[in-house]
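Student: With the input below, show me the fold.
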Amino acid sequence: MRWDWIARNLDLIGDRLAQHLVLTGIALGVGFIISLVLSLAIYRWRRLYPPITGLAGTLYTIPSLALFALLVPFTGLSLLTAEIALVSYTLLIFIRNIVAGLDGVPAEIREAADGMGYTSWQRLWQVEMPLALPVIVAGARVATVTTIGLVTVAAFVGQGGLGQLILDGLRRFFATPLYTGALLSLALALLADLALLGIQRALTPWSRTR
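Tutor: Below you'll find the model as predicted:
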């Protein structure tokens, strides 16, 4: 590690880190919204589960570099290319966990909510969703760590955040930017996971083990 290179390039490193965070945040936000809509549709019409999860599973199994390569002829070396791929990899994780969380709500709790006069919409958002949060956040943790790692691969379409440092190090046979990008990506994934775990515990105190 050459610390003098790091000192001279703090602005560059900061820019790459910020880009990494933006790419990750957009992918997770868009992926969660799409997944929530699809999951609620599945929850309402169970027959939709096999085709939706089948499609999401197919997207998830495509190697990341192959998916980027397939998208480039249509969307170019752009932010859109990176985000389409990144969002695609979040769908299966989010959908499975949202549906599993809702399915895990005990039937007697639903019946109690109905007996108290809740509409189906009120029951969903005021009773079922809060109880499903631990499973949903668990999925968000997996999706977040996965996305942070995949963003580095987006460097091959010019949108890689910290992956640009890794790619630059590989191209120049220079270890310092390579290690800097890799270690910061690892640290970012660990911090994000811990932050989501803290949020989960704060929002669902009843789920803590005694």
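Student: okay, CA-based contacts and neighbour counts for the rest of this
Tutor: OK.
Student: I figured residue 93 hits residue 142, correct?
Tutor: Yes - using Cα atoms under 8 Å, residue 93 makes contact with residue 142 at a distance of 7.4 Å.
Student: Following up with a second sequence; could you model it the same way so I can compare the two?
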Amino acid sequence: MGTFQFIGENLPLIWTRTLEHIWLVGISIVIAICTGVPIGILITRSRALADRVLYVAAAVMTIPSIALFGLLIPVLSKIGQGIGFLPAVIALVIYAQLPIIRNTYTAIMNVDPSLREAAVGMGMTFLQRLRHVELPIALPVIINGVRNAVVLNIAVAAIATYIGAGGLGTFISRGISQTDPRQLLTGAIAVSVLAIVADFSLLALRRYLTSPGLRTNP
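Tutor: The predicted structure follows:
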């Protein structure tokens, strides 16, 4: 009951922290999509390149988030941005690369070869084939990669509070430092709810953007 009372008394602050969290994750995901999708498309041209890129992206995922934040601090301190929003966004962009690149690559590679041959037979260029044939078919799988990246980044962004990035992780860090379970539970619940809402929202977006002929679920 103490936790719910704390939530009720601090709704404006929780909302503010939630907006900070959404802004942090939103910016990082937009950048990750703008970089990860083109990389995923590019590596479909070479299996050797794909193996190397996916290996590096997977290796980066093994780096603990707090360690990655720590590595960015001395680098960005040279431009006066060692803590705060910028290092948090850079770290989140890095973590979001693997699911987006991997799903983009897998989706493009799994397009029926006969469809590519038909597009070539119609005289389509590589970009035309990509835009009108491959990407529309691959879109549901790419969005699934974005879903995974968003949920991952919502969790990782909670740790970014330790480098001054704000967000819902503030409640968790203060709950730990002040031995206050109310704040700890508030932060944990808020992060979980945000991840669930984001996941279902992107699931609905995937269903909306998927061509009716490719939908397997109602």
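Student: For residue 93 and residue 142 of the first structure, indicate the residue with more neighbours.
Tutor: More crowded of residue 93 of the first structure and residue 142, by other Cα atoms under 10 Å: residue 93, with 25 against 15.
Student: Now check the second structure for the residue matching that one.
Tutor: The pairwise alignment with the second structure assigns residue 93 of the first structure to residue 99, based on TM-score structural alignment.
Student: neighbours around residue 12 of the second structure, how many?
Tutor: Residue 12 of the second structure, neighbours per other Cα under 10 Å, totals 11.
Student: residues contacting residue 129 of the first structure?
Tutor: Counting by Cα atoms under 8 Å, 6 or more residues apart in numbering, residue 129 of the first structure makes contact with 101-102.
Student: Spell out the secondary structure type for it.
Tutor: Following DSSP: H, G, I helix; E, B strand; the rest coil, residue 129 of the first structure is assigned to helix.
Student: Now for the spatially most central residue of the second structure, which secondary structure element holds it?
Tutor: Closest to where the C-alpha atoms of the second structure average out (Cα atoms, centre = their mean) is residue 149, at 2.8 Å. For residue 149 of the second structure, the host element (DSSP states H and E) is helix 135-157.
Student: Show where the next helix or strand after that helix falls in the first structure, residue numbers please.
Tutor: Scanning forward in sequence from helix 135-157 of the second structure by DSSP H and E, the next helix or strand is helix 169-177. Alignment of helix 169-177 of the second structure against the first structure: residues 163-171, by TM-score structural alignment.
Student: Please identify the residue in the first structure that aligns with residue 131 of the second structure.
Tutor: Under the alignment by TM-score structural alignment, residue 131 of the second structure pairs with residue 125 in the first structure.
Student: Identify all contacting residues around stretch 172-182 of the second structure.
Tutor: The contact list for stretch 172-182 of the second structure (Cα under 8 Å, 6+ apart) reads 2-3, 6, 158, 161-162, 183-188.
Student: In TSV: those residues, plus distance to residue 24 of the second structure.
Tutor: Output for the contacts of stretch 172-182 of the second structure, formatted as TSV (distance: Cα to Cα, whole Å):
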residue	distance to residue 24 of the second structure
2	29
3	26
6	25
158	10
161	11
162	14
183	21
184	20
185	21
186	19
187	16
188	17
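Student: Please indicate which of the residues you listed are buried?
Tutor: Buried subset of these (neighbour count, 16 or more other Cα atoms under 10 Å): 158, 161-162, 183-188.
Student: tell me which of the residues you listed is nearest to residue 31 of the second structure?
Tutor: Taking Cα to Cα as the measure, residue 31 of the second structure lies nearest residue 158 of these, at 18.9 Å.
Student: Isn't that closest one up against residue 171?
Tutor: No - using Cα under 8 Å as the test, residue 158 of the second structure is too far from residue 171 to be in contact (9.1 Å).
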